[in-house]
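**Q** Any chance you could fold what I've pasted below:
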Amino acid sequence: MKDIVHTDNAPEAVGAYNQATITENLVFTAGQLPMTADGELLDDEPIDVQTEQALSNIKAVLEEAGSGMDNALKVTVYLDDIDSFDSMNETYSSFFDEEAPARSAVEVANLPKGVGVEIEAIAAR
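**A** As a prediction, the model looks like this:
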């Protein structure tokens, strides 16, 4: 059984996907871009600002699903430039306590809409 998650506090899904899906006690978010809930793309902002927005979107989606950042089990961060890792990581760290989730961070050739970061998460519910 799969349930669909939707919140107005994160950008709308524009394509063949949903903001998140839930199965049993796990929440799987879609990759979140640095885009406001109103649709403003922050692609020209520094990576720390982009990271903050993407993680704010993750937070909103997880909360709508009955979870939260403290329940995140695994996060994947896609960067268009691995040299921006330190800046991303500083902002990323502010969203988690000392029991941070497992994480992968990888450099990719391109991200949707020319952004510098996309982030997805799996969380307990």
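**Q** switch to C-alpha atoms for all contacts and neighbour counts from now on
**A** OK.
**Q** ok, now which ones touch the nearest residue to A13 once chain neighbours are set aside?
**A** Spatial nearest neighbour of A13, chain neighbours left out: Q19 (5.9 Å); criterion: CA to CA, 6 or more residues apart in numbering. By CA atoms under 8 Å, 6 or more residues apart in numbering, Q19 lies in contact with I4, V5, H6, T7, E12, A13, T29, A30, V61.
**Q** One more pass at 7 Å, please.
**A** The neighbours of Q19, taking CA atoms under 7 Å, 6 or more residues apart in numbering as the test, are V5, H6, A13, T29, A30, V61.
**Q** I'd like the structure of this one too, to check against the first:
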Amino acid sequence: MESEIKKYGCFVKGVEQKYPNVAPGTPIYANAVVVDNIVYVSGMTAQKFEDGSCTTNTMQDQMWVALSKMKQVLEEAGSCLENVFKTFIMLKDIKDYPVMRATELKFYQEYAPELAEHPAASTILQAGCLARPEFLVEIECMAVLNRKKD
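**A** Now for the predicted structure:
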């Protein structure tokens, strides 16, 4: 049985981030890829989709923006936050862990109460540095596209 793969491109200033639209050496990626019933969301940071700028310099705000973008990408792919079963969170500095987790909980309580009640599997890594020096956190996830309702 062959798997179906659907890719959801990354756009900045309305331009898809792929060659020849980006300079050599610039990262190119899809915001999400769907394989069969699994959605793989690329790492989301506090970088604006509109112009590539970083939105803020605090962990709380950067985490909120990254989670908001993750939610948006999941919905564009046909899924939702409540379908997330795995997250991978990279921190520039592990000292930000408590603020990151508190922000994550508050976000899930507001937008995905089931995740607040029954969290996804999660891995945390202190990356030391992320794609740009101003980024404090990056989060990626895996979710099912559709799930059976009880």
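**Q** Let me see the TM-score of these two.
**A** The TM-score (TM-score structural alignment, normalised by the length of structure 1) is 0.88; 123 aligned residues with a CA RMSD of 2.1 Å.
**Q** hang on, the earlier thing: from the contacts of Q19 of structure 1, list just the buried residues.
**A** V5, H6, T29, A30, V61 (16 or more other CA atoms under 10 Å).
**Q** Which of these fall in helices?
**A** V61 (DSSP state H).
**Q** Adding distance to Y78 of structure 1, write the buried ones among the contacts of Q19 of structure 1 out as CSV.
**A** Output for the buried ones among the contacts of Q19 of structure 1, formatted as CSV (distance: CA to CA, whole Å):
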residue, distance to Y78 of structure 1
V5, 22
H6, 23
T29, 14
A30, 13
V61, 18
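**Q** number of nearby residues for the equivalent of A124 of structure 1 over in structure 2?
**A** Alignment note (TM-score structural alignment): A124 of structure 1 maps to V144 of structure 2. Close neighbours of V144 of structure 2, defined as other CA atoms under 10 Å, add up to 22.
**Q** now the helices for structure 2?
**A** Counting by DSSP H, the helices of structure 2 are 59-76, 97-111, 113-117.
**Q** re earlier: give me the aligned partner of the residue nearest to A13 of structure 1 over in structure 2.
**A** With TM-score structural alignment as the criterion, Q19 of structure 1 matches N31.
**Q** Tell me which of the helices of structure 2 sits nearest to R132 of structure 2.
**A** helix 59-76 (13.0 Å; CA to CA).
**Q** The closest one maps to which residues in structure 1?
**A** By TM-score structural alignment, helix 59-76 of structure 2 lines up with residues 47-64 in structure 1.
**Q** returning to that earlier point: could you dump the contacts of Q19 of structure 1 into TSV with distance to E107 of structure 1 added?
**A** Formatted as TSV, these follow (distance: CA to CA, whole Å):
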residue	distance to E107 of structure 1
V5	28
H6	28
A13	23
T29	20
A30	18
V61	24
